[in-house]
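*Asks:* Based on what follows, work out the 3D shape:
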Amino acid sequence: MLATLGFLMIITFMVLIMTRRLSAMIALIVVPIVFALFGGFGKDMGPMALEGIKSVAPTGIMILFAILFFGIMIDAGVFDPIINTILKVVKGDPVKIAIGTAILALLISLDGDGTTTYMITISAMLPLYKRIGMKPLVLAGIAVSASGVMNLLPWGGPTARAMTALNLEMGDIFTPVIPSMIGGVLFVLFMAYTLGKKERKRTGVLEINYGTEAMAAATTADESLKRPKLILINYLLTIILLVALIREVLPTTVLFMIGFAIAITMNYPNLKEQKERVMHYADNALSVVSMVFAAGVFTGILSGTKMVDAMANVVITHIPDALGSHFAIITAIISAPFTFFMSNDAFYYGVLPLLAKAASGYGIDPAMIGRASLLGLPVHLLSPLVPSTYLLVGMVGEDFGSLQRTFLKWACGATAVMIVVALIFSIIPI
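*Replies:* Next comes the predicted model:
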């Protein structure tokens, strides 16, 4: 009974958000409540939901302050010198332009927001692509590939969802996956080099100068927000924060809170400016954080009612024993098509807890399953369910289908490389 109720709840949740009958946030709240009532858990439903909300609170706060911190860094012009340097170096060589595009997209993706990455990268590079005669589709493909790898960052969304769904810390899921992420980055650079060579052959090598006006258009539009005198201090602050996050000097949430407090006070000491900067990112931060707390309701009820245990037992009984020890690899492989055909919310909040519970029956740590679930993310960003990708193809004037047909194989390649690296470094068990 519980297993049937649990499967129906997940299927209902997926159908509602994939058909856009309900937003993911509303579905995360309403669906588990309705099914908890059907299952006769009305009296215990409140405490279950509250327990789930408490468990995700640190993750939600971490994401909030990560968005604010990197937003301040972008506003202050931290990435502007990098953009200008790349534009000066690449000049008219398609190979250098493609690699420069990849480096730029990888760096901008540090904020974890695909929309920001696309807006800055396309604005900076599209005029150069058009002037050289390179295909704008190549620009879009490199940008989405870079964002797909960097999407593993804890504040990027999927990793936070995995941590939330499995009630784990960054050190359990993200930190061990860094070698795989590096492998993915190297693959993106290799892809950019390969595509650049093809474009060089097609267009020929030209040497041009990218004017200062175009450079200015490629960086932060509002000059009043830039803080060029603080650029070195901002770089130092960002590096210290990233190192502290990886070394887990303090809890992730606390580190981002401290980093944001220092960054906004140092760059915008005026209280009015501080309020304006916070308000500028409020919309994006609210939409992401509210989703995390809504997910707490879903996971709290799913766990509290023991539906997830019942479903896991059903799955375990239908998996051949010969495949049980390879559950992590299976999860890594299926994460690509699963996150392509369904949203991250549906996969990480609906499917991942089930996979982790089933894997535990074979003695596999849930953290291993959480790590494996991230390795298919390069494929996810080419899904028609990702709104930011529509922004990307719109900015370069290309067709969504063309982007998928050309770069889906590259995305699968990135996933394959990340899985191989994960196996080599024992990030996930063979």
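
*Asks:* switch to C-alpha atoms for all contacts and neighbour counts from now on
*Replies:* Noted.

*Asks:* Over to stretch 199-211 now: how far is its first residue from its last?
*Replies:* Start and end residues of stretch 199-211 are separated by 22 Å (CA to CA, to the nearest Å).

*Asks:* Need the residues that contact that stretch.
*Replies:* Here stretch 199-211 makes contact (CA atoms under 8 Å, 6 or more residues apart in numbering) with 87-88, 91-95, 128, 132-135.

*Asks:* go on, stretch 234-253?
*Replies:* For stretch 234-253, contacts defined as CA under 8 Å, 6+ apart pick out 58-59, 61-62, 65, 73, 78, 170-171, 175, 255-256, 259, 263.

*Asks:* Could you dump the contacts of stretch 199-211 into a markdown table with distance to residue 142, secondary structure and neighbour count added?
*Replies:* Shown next, in a markdown table, are the contacts of stretch 199-211 (distance: CA to CA, whole Å; DSSP: H, G, I helix; E, B strand; the rest coil; neighbours: other CA atoms under 10 Å):
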| residue | distance to residue 142 | secondary structure | neighbour count |
| --- | --- | --- | --- |
| 87 | 16 | helix | 26 |
| 88 | 19 | helix | 16 |
| 91 | 18 | coil | 18 |
| 92 | 18 | coil | 22 |
| 93 | 16 | coil | 20 |
| 94 | 13 | helix | 30 |
| 95 | 12 | helix | 21 |
| 128 | 15 | helix | 23 |
| 132 | 17 | helix | 22 |
| 133 | 16 | coil | 16 |
| 134 | 13 | coil | 22 |
| 135 | 11 | coil | 15 |
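
*Asks:* Alongside the first, I'd like the structure of this one:
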Amino acid sequence: MTEPSTLLTAVGLSIIVITVGLLIWGRVAPVVAMVLVPVVGALATGFGLDQIQEFFAEGLSSVMNVVVMFIFAIIFFSILSDAGLFDPLIRTLIVMTRGRVILVAMGTVLIGAIAHLDGAGATTFLLCIPALLPLYNALNMSKYLLLLLVSLSASIMNMVPWGGPLGRAAAATGIDSAQLYQPLLIVQVIGLALLLGLAALLGLREIRRIDKGVAAGEFERVDNIDVHQIADDFTKRQIQDRAEVEGKINRNRVVFWLNVVLVAIVLTVMLAGWLPPALTFLIGVAVALPLNFAHAQTQMDRLKAYAPNALMMAAVIISAAVFLGVLRESGMLESIALSLLAVIPASVGPYLHLIVGALGVPLDLLTSTDAYYFSVLPLVDATAGQFGVATTSTAYALMIGNIIGSFVSPYAPAMWLALGLAGANVGKHIRYSFGIMWAFSLVLLLVAVLVGVVQV
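*Replies:* Next up is the predicted model:
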């Protein structure tokens, strides 16, 4: 076994600790922390500019496919969102709840899952909370239950290849995102089924709470809710929100069903592995733009409108290429892992990925998403790998354990948007949701072990 280098271990740990600290501090953008800190660390260790350039080239080659996929996946789903592809389904689900508390809770899960097909938390909350909050208020249901169910549903759907967590995991491990996702599909399906069951139980609990409130004179008993009016209000609000494109987009039933077919083809081609995800979404965008926008100038204008969201995540992952490239190619990550082997009991090593995965939700309150996937994941992978744990198994354990807590963490910008839309308090949201989210993440991690996605 190679002997660890004291210098490489010390500098590597310093790079990780300082980078994580800066990301948690929140005073600098992830791009700043993940580029400057490793470059300075590499120079301090004695590596030259030519070597740092090689480190970056190696890191970039491992993340470039993920970057391209992110850019065009975000644009693809933004086009479909502008086209109102998911609005009829959400409207139908609102009506199907019939104003019944348990059905509303279960409908919230399904609406959250549909709304999060684009993998963007902000879009999900912008769709779900204004649509469902009037229904929750009319039924005297807790807005914190709404936040919890939408957050859990979005977290499960966030396992898709174009979602932030899996994209980061793919960049950190160098594994193709579509290949990494395929075994997760069964976990997603089981997770949504379990969440529907949990929603029904929480709905029953909510009925008891409402009944107590009615008995105590806190609420008035509600008999009839006009869900059709609430659904109509949702439709009107969506049209208003898309006022910029309403007169420019092709709206007819033929185009709507062509969009449905396009989504089915794109997802089938990507998941079947017939084309790489990046090329699949690139072709999808090339088809979706002229299908939904008739004029070339309008198509270019929409690309400009979608660019900020698409490039933001791309910039983070490209900067991670510097961070990961320096740590891996310099030998720092291997040296840290070998040093940890000296202090980790041999009986614990094979289960390190499970231990860290089980602590994923609490870690979400202590680290940012970027810090978790670009610092914690590579380090656990390098260490657990010495005990024969496969990289994929480590990635799945850490992601499944952590992803459920995505929207209870104060470091998630989308969570603050959700709180603002619901008029909720962050402390109450954490107290209401944290325990349930952590318990659900442990159940989902156990499911992943039982179905063989995570190896023990």
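
*Asks:* Let me know the closest of the contacts of stretch 234-253 of the first structure to residue 223 of the first structure.
*Replies:* residue 78 (12.5 Å; CA to CA).

*Asks:* Kindly state which residue of the second structure is aligned to the closest one.
*Replies:* Taking TM-score structural alignment, residue 78 of the first structure has residue 85 as its aligned residue in the second structure.

*Asks:* how far away is its match from residue 252 of the second structure?
*Replies:* From residue 85 of the second structure across to residue 252 of the second structure, the span is 11 Å (CA to CA).

*Asks:* The two: who's more crowded?
*Replies:* The neighbour count for residue 85 of the second structure versus residue 252, taken as other CA atoms under 10 Å, is higher for residue 85 (18 against 9).

*Asks:* so stretch 183-194 of the second structure matches what in the first structure?
*Replies:* Stretch 183-194 of the second structure corresponds to residues 176-187 in the first structure, going by TM-score structural alignment.

*Asks:* Superpose on the second structure and give me the mean offset of the matching stretch.
*Replies:* After superposition onto the second structure, stretch 176-187 of the first structure sits on average 1.8 Å from its aligned residues (mean CA distance after the TM-score superposition for the first structure).

*Asks:* And that stretch, what's buried?
*Replies:* Neighbour counts over stretch 176-187 of the first structure (16 or more other CA atoms under 10 Å) mark 176-185, 187 as buried.

*Asks:* Quick one: residues contacting the aligned partner of residue 393 of the first structure in the second structure.
*Replies:* Under the alignment (TM-score structural alignment), residue 393 of the first structure pairs with residue 419 in the second structure. Going by CA under 8 Å, 6+ apart, residue 419 of the second structure touches 147, 425-426.

*Asks:* Which residue in the first structure aligns with residue 350 of the second structure?
*Replies:* Using TM-score structural alignment, residue 350 of the second structure pairs with residue 325 in the first structure.

*Asks:* make that residue 174 of the second structure, sorry
*Replies:* Using TM-score structural alignment as the criterion, residue 174 of the second structure maps onto residue 167 of the first structure.

*Asks:* Can you classify residue 188 of the first structure as helix, strand or coil?
*Replies:* helix (DSSP: H, G, I helix; E, B strand; the rest coil).

*Asks:* just curious, which of the contacts of residue 419 of the second structure is nearest to residue 165 of the second structure?
*Replies:* Among these, and counting by CA to CA, the member closest to residue 165 of the second structure is residue 147, at 19.9 Å.
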